[in-house]
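[1] Turn this into a structure:
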Amino acid sequence: MKNKFALLCIAVLLAVSSCSFTTKKFDTEGSDKDKILIELITYVIDQGHYDKRKIDNDFSKQVYDEFIESLDPMKRHFMQKDLKDFDQYKTEIDDQIKEKDISFFNLVYNRYQQRLEETKVFYNSILEEDFDLNSNQTINTDYENLEFVKNSKDLKKRWKKQLKFSIISNYYAAFDTQNALAEESDTVEIKSSEELKKEAIDQTRESIERYFSNSEDLRREDWFNLYVNTVVSQFDPHTAYLAPRDKDRFDISMSGKLEGIGARLQKLRDNVKIVEIISGGPAWRGKELEVGDLIMKVKQEDEEQAVNITGMRLDDAVELIKGPKGTKVTLTVKRVDGTFEDITLVRDVVEIEETYAKSTIIEKDESKFGFINLPKFYFNMNNYNERNAASDVEKEIKKLKASGVQGIAIDLRNNGGGSLSTVVEMAGLFIDKGPVVQVKDKDGNVEVLKDKKKGTIWDGPLVILVNELSASASEILAAAMQDYKRAIILGSRQTYGKGTVQNVANLNRWMRSNSLGDMGALKLTTQKFYRVSGGSTQLKGVESDVTVPDRYSFIDIGERDYKNPLPYDKIREADYEVWTGYEDLENIVKASQNRMDSHEQISLIEEQAKWIKTQRDKNDFPLNFQAYKQLMEENDAQAKKFDSLNDYKNSLTFKSLPSEIKAFETDEALKDKRENWHNNLQKDIYVEEAVSVLQDLRQHTKNFKLAEASTQN
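    Purely as a prediction, here's the structure:
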């Protein structure tokens, strides 16, 4: 199973140019959409992928293993007799792909649906049985290396074990919470062990019901999309099929914008629940919808009847609720108090604020420093000239300069990438024209992407913060600033290690006629990128100048931990001139590393990271409550050792920029978000060290003229 942390980091680097290979047209008249999709995708990969892999028996075996694992990762549906039926296709999938044959998918999908229905029938009867929480059983949660069961009898035993593990976990959580509350107050109602056990069983039942409900919401096309993605991911970890709705979500994640009412929704049994109102959106401005409201019906302005969305799958409900800017939608909502109300909203462009760059002023020793957090290198895929990360960071720098900051730190931690053009443009804010990154295509052609604007926006001290989840475009910026000796890179031993470029190809452009509907898009790896110094960041990432551990330090998390990453290599160095604005850079780095190596908190962070690794590697758990309780208490005792990390406070003062303070007058939610952000920064030892490095750099930066402080933003 691909490591979960890596999957959480949506590492991407997108070039905005379209695929330039010769186009073939596909006919859809009388065709099966699934078969056309397979043919279309394999054609596009064959024509455009950077390092296309041979589709052979080994390829087939990997698709076989990964598709079955993706359907049944905990091995609680399929049995050995199912695998025996599937095995006939183990080395045939490559041939099926070439022949547009989806027999393997059909067999596995239909059998999976059958097994889902069967397990849905018996899990409730298992939960009605008596669970002995004092047995000496154990459970192994290394499901990847677990064998499939032989028969239905063994399958029920596996389910009972897994359900029992869930019950014990829920029981312990309730038991522990009750004890903690009882220590604080004499008025807490003490429930009996049987009452706690019943609650634990009910919680487990609710969780399993939610699991089956989510499975029922998925259509055959969703499962087929999963199969297609299993196929295309064999070429490299970042080539992926985007079904139409996935493409919409991808566009939103890249741009930080959507058109709708500005509310985050969640499926709650058969209902659609509002879980967040997005600041600045129509719902926020209208002040009528509230978190916790259930949306029961949706009526469009040009329709007479409202559509009842109770029981509808969430994706379909969202499609009805969102819509083009300027259009009206009427929602029938059920309030928390049980009353019903019709609310009409005018849809608008909603900006997801947490996507965008934000900055703050840090004060230390009567000096000011700027801090910019950049969650991703966002841009609008349909119109690059709209809001993007480069132009926003430029604006933030100008505001910080006007406030008189003496150095700037840019936080790229957990930044999974984004636009290639944007990162090239952003690098130009700090260097006086020159190459930023080199890209090589599948034919070996190398293009040097340059900052062509003479001059800089910021020529003062610069620090860049990274971690193991800083990927792709983040690595380009960090690598360029490191090669130019323009910034000190502070963070994990190395960044994520993704050195590839993707294009998003609209699959509909290859259709001669289309009676099958939207075919979606393919995110396709078309290039590799290289530092101006010639080395690839692929697998190796960017090594920090000042290395500090964090909670991910000992976890398999980067590109190198996938099964099929592209290899590391090097090309010729580009023609560039190292920045000479700093003096004594080597000793500044050494002083910072010494501070970090001797810091008590850093030693504790490293110890915690090692402990997290041992916890993640633990697979055997007792199904005896007393033994489980002892294990959890030991874990809690060990975890308490790291409580001081949460209590830590640095000596810095954080202040929002004047323009933002003015916005707080009308946006209480934004004010709360900024206060929470500042509170988190107050506990951040890495930010504290970044400021110390900026202080040192300030003393050794040549020709840097401090801007006059101004309140104009």
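
[2] drop to CA atoms for contacts and neighbour counts, all remaining ones
    Noted.

[3] residue contacts, residue 62?
    residue 234 (CA atoms under 8 Å, 6 or more residues apart in numbering).

[4] Relative to residue 221, how far out is it?
    From residue 62 across to residue 221, the span is 22 Å (CA to CA, to the nearest Å).

[5] Check whether residue 462 really touches residue 406, as I assumed.
    No: taking contacts as CA atoms under 8 Å, residue 462 lies outside contact range of residue 406: 9.6 Å.

[6] what is in contact with these two at once?
    residue 694.

[7] Surely residue 160 is in contact with residue 126?
    Yes: counting by CA under 8 Å, residue 160 touches residue 126, with 6.4 Å between them.

[8] tell me which strands and helices the top strand by length along the chain is in contact with?
    Secondary structure of the chain per DSSP state E: the longest strand is strand 521-530. With contacts defined as 3 or more CA pairs under 8 Å, 6 or more residues apart in numbering; DSSP states H and E, strand 521-530 has these neighbours: helix 33-48, strand 240-242, strand 434-441, strand 500-506.

[9] Direction-wise, compare that strand with strand 434-441 and give the angle.
    120 degrees (axes from the mean of the first three to the mean of the last three CA atoms, to 10 degrees).

[10] now strand 521-530 and strand 500-506, what's the angle there?
    Going by the same axes, to 10 degrees, strand 521-530 makes 160 degrees with strand 500-506.

[11] relative orientation of strand 521-530 and helix 33-48 in degrees?
    Using the same axes, to 10 degrees: strand 521-530 against helix 33-48 is 20 degrees.

[12] tell me which strands and helices the following helix or strand past strand 521-530 is in contact with?
    Using DSSP states H and E, the next helix or strand after strand 521-530 towards the C-terminus is strand 546-547. The helices and strands touching strand 546-547, judged by 3+ CA pairs under 8 Å, 6+ apart, are strand 488-491, helix 585-597.

[13] helices and strands around the first one, which ones?
    Same thing as strand 488-491. strand 462-466, helix 473-483, strand 546-547, helix 685-699.

[14] Return the set of buried residues in that strand.
    488, 489, 490, 491 (16 or more other CA atoms under 10 Å).

[15] Please generate a structure for the following sequence too, so the two can be compared:
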Amino acid sequence: MKNIAALALLLFVSATAQEHKNACDVFSKISYVLQTRHIQPKPIDDSLSVYVFNTVVEGLDENHILFLQEDYEKLLVHRYKIDDYLKSGDCSFFSDFITTYKMALERNRQIASELFDTELPLNTTDTVFFSKRAFPYNKDISVSRKFIRKKIILDILEDVAKLSKDKDSLAAHLPELSMRAKDKIRENYFCRANAQLKPKEGFENNIYNRFYTAFCAYFDPHSTYFNYDEKASFVSSLITENYSLGIYVSQNDKKEIIVEDVVPGGPAYKTSKIDKGDQILKLAANDIEYAVSCTDMEAITDIVFSDTYRNVELTLRKKDGTIYSVNLEKTIMKSDDHSVYSYVLGNEIPVGYIKIPSFYSAFDNTGMKGCAEDVAKEVTKLKKHGIKGLIIDLQYNGGGSMDEAISMAGMFINFGPVGIIKDKDNYTNTIQDYNRGMLYNGPMVVLVNGFSASASEFFSGVLQDYNRALIVGSTTMGKASMQTILPLSENSNNQDFVKVSIDKFYRITGKSSQYTGIVPDVELPLLFESIAPRESSQPTAMLNDSLAESEEFRKMPLQNLEKAAELSRGRVSANKDFTEIKALNTKIDALYKGTKAPLPVSFTAVFDDVHATDTLWQKIKTIAEKETALNIKETTAIKSKDDFYVSMNEYKRKSIKTDLFIAEGVAIITDLVHLSGGQK
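    Next up is the predicted model:
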């Protein structure tokens, strides 16, 4: 029997060693791709080791409630050695991370199991403290046990507090409500714990993938590792038609599932109940209820999009605390014929408006046209309506095809250079617009915000440099790099891929928007402005630089643009809605960036904390949904018998009516027309 046990152990050790060897091989291939193809390769040294170590360890235990100090010290010996392991091809260090992490998870699960089996008080003398920085690791298991106990009680009280805004009613029924909440918290806790111990890709692979991803991120935030499943998921996201509830979901930093967007014309949209930002609390489908707090994003996405789950009941919570449920039946969601769309706006003069959600490209044999061609068609339609000016809306446009952005920029300048591309060998290539003339030569405004990135920034920079348009809104993201996805081997069954940054693009002045973004000519306050995803907030973002050379080009006269910008600034400073947004942003910044006060673990304190921001969220919703008096005219007849197109048109019109940036864009175009001696 001993010989059999020894043989089993030997086989296990041998299999583990082989897995580590395979992981080391992937690690080495990732390193080779990044070193040979990345626009700014970095040396494999101690700095990389420290970054990868810190990123992985913080990802495993962000709040320092899982590992004890002795666990951390066991891992700490590897902090400066990962580069050496990679160079030597020795990845046995993975064993320490795998065993230490698994042991910590099992230990905390056992502590929680014991605590859930005891009677927990609902009002205690304990206090939970909050900090922007992680607390030190606990040295004693008893301290961890005490914290887990406080956290469980806090979670129970928060769950009860979120049931209603009526504190007295909840307090009167606290004992029975807390029992149900305890059962729910227990189920969610062990569901999460089991998911961590048995991830879909396997426990060891989960650790390997964390290291691969951190390694790529060291080079820049946009380089990343894809395993086969992640690559497949990325490809499947390109499918244009599927069964859907008509919502997109994401996971926030609290691991909550949030409605990212509601698709016009879809089942969710037609309820008139579900809003962007609502939190999904639970889903029920095929007679099974899913606890969202422990269901992974892949499973939730499957429930939302797969035709296996045709009828789904959602329970959601709005930001003001309101909880509601909806029953949805999936339908096949079809793409709009044109992602780009246009309207004629304005009460005084006709102003063309074109929304560009992304710089999508044409695909062979699909009949799909590229973004630039679609914009050209919309401009042609708008000119037939006699527009006196044009607004290009790039808000929330995260980029896409640079070829489309280049083509589109050429439509609005006479001719000349539009940008400069530089590769890892410092070879530069000037991109030219050789087509003389403009598709449209009237006054223009380009709208941007902190979510406008990459190709959007390229296009905006060209029009700003040529004085072709006023750039209006808030500073853009600051991403001026281009990526490609490369396999790690040439095998047909390749399982591993790297998305790597291979080029940087510059403005024709030689300057770059990388890190700094495009600064608008007229800056407008945007809700949640300071927490928009800036490139400058990423620790490994490539810094801003400039080229020594610039290109010769002919600018358009600036005089009217400067005068219109000055008039706009005066109008914005006097606008009560913009003033309200600034005031709300101050409160939002305090909420997200301020240090939260210590919270007593009692029902009264927890209820007050949960509902402390209800009024703020209601004010945010009110200002975000307030409609302007803009007149909107369709450029294309709406198919009145097609529910999808009717809903889509309704959604687009509402988006325009509630957008202060668009209203100000129309006002600026009106000023530009008057300043040029146009229509009075």
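
[16] tm score of chain vs chain?
    The TM-score (TM-score structural alignment, normalised by the length of structure 2) is 0.79; 616 aligned residues with a CA RMSD of 4.2 Å.

[17] thinking again about what came up before, what span of structure 2 lines up against the longest strand of structure 1?
    The aligned range for strand 521-530 of structure 1 in structure 2 is 497-506, by TM-score structural alignment.

[18] hmm, who's touching that stretch?
    By CA under 8 Å, 6+ apart, stretch 497-506 of structure 2 touches 30, 33-34, 37-39, 220, 222-228, 231, 419-424, 458, 480-488, 512-513, 546-547.

[19] Can you show me the helices along the stretch 151-300 of structure 1?
    152-184, 193-217, 220-232, 244-255, 282-286 (DSSP state H, counting those that start in this stretch).

[20] Quick one: closest of these to residue 514 of structure 1.
    helix 244-255 (14.5 Å; CA to CA).

[21] who touches that closest one?
    258, 355, 377-381, 387-388, 418, 518-521.

[22] Over to stretch 336-349 of structure 2?
    350-358, 371, 374-375, 378, 382, 385, 387-388, 630-635, 666, 670, 679.

[23] Just the buried subset of those, please.
    350-358, 371, 374-375, 378, 382, 385, 387-388, 630, 632, 635, 666, 670.

[24] average offset between the longest strand of structure 1 and structure 2?
    Overlaying structure 2 shows strand 521-530 of structure 1 at a mean distance of 1.6 Å from the equivalent residues (mean CA distance after the TM-score superposition for structure 1).

[25] For the closest residue to residue 286 of structure 2 other than its chain neighbours, give me its contacts.
    Spatial nearest neighbour of residue 286 of structure 2, excluding adjacent residues (CA to CA, 6 or more residues apart in numbering): residue 309 at 6.6 Å. Residue 309 of structure 2 sits next to 285, 286, 303 when contact means CA under 8 Å, 6+ apart.

[26] try residue 108 of structure 2
    Residue 108 of structure 2 touches residue 66, counting by CA under 8 Å, 6+ apart.

[27] Tell me the secondary structure at it.
    helix (DSSP: H, G, I helix; E, B strand; the rest coil).

[28] residue in structure 1 matching it?
    Match for residue 108 of structure 2 (TM-score structural alignment): residue 119.

[29] Go through the buried residues of strand 488-491 of structure 1 and name the one nearest residue 276 of structure 1.
    For the buried residues of strand 488-491 of structure 1, the nearest to residue 276 of structure 1 is residue 491 (32.7 Å; CA to CA).

[30] wait, doesn't the closest one sit right on residue 470?
    No: with contact defined as CA under 8 Å, residue 491 of structure 1 does not count as touching residue 470 (9.9 Å).

[31] overlap in contacts of those two?
    With CA under 8 Å, 6+ apart, residue 491 of structure 1 and residue 470 have no common neighbours.

[32] helix/strand/coil for the closest residue to residue 21 of structure 2 other than its chain neighbours?
    Excluding the flanking residues, the one nearest residue 21 of structure 2 by CA to CA, 6+ apart is residue 91, at 6.5 Å. Three-state assignment for residue 91 of structure 2 (three-state DSSP): coil.

[33] so how many other residues sit close to residue 91 of structure 2?
    Residue 91 of structure 2 has 21 neighbouring residues, counting by other CA atoms under 10 Å.

[34] do residue 624 of structure 1 as well
    Count around residue 624 of structure 1 with other CA under 10 Å applied: 18.

[35] and what of residue 253 of structure 1?
    Residue 253 of structure 1: 19 neighbours (other CA under 10 Å).

[36] on that earlier part again, of the helices of the stretch 151-300 of structure 1, which is nearest residue 110 of structure 1?
    Comparing those by CA to CA, helix 220-232 comes nearest, at 9.5 Å.

[37] so what does the closest one touch, helix or strand wise?
    Against helix 220-232 of structure 1 (3+ CA pairs under 8 Å, 6+ apart) you get helix 57-71, helix 103-128, strand 240-242.

[38] Average separation of the second one from the aligned part of structure 2, please.
    Here the mean offset of helix 103-128 of structure 1 against structure 2 after fitting is 3.2 Å, by mean CA distance after the TM-score superposition for structure 1.

[39] Tell me how far residue 596 of structure 1 lies from residue 589 of structure 1.
    For residue 596 of structure 1 relative to residue 589 of structure 1 (CA to CA), the value is 11 Å.
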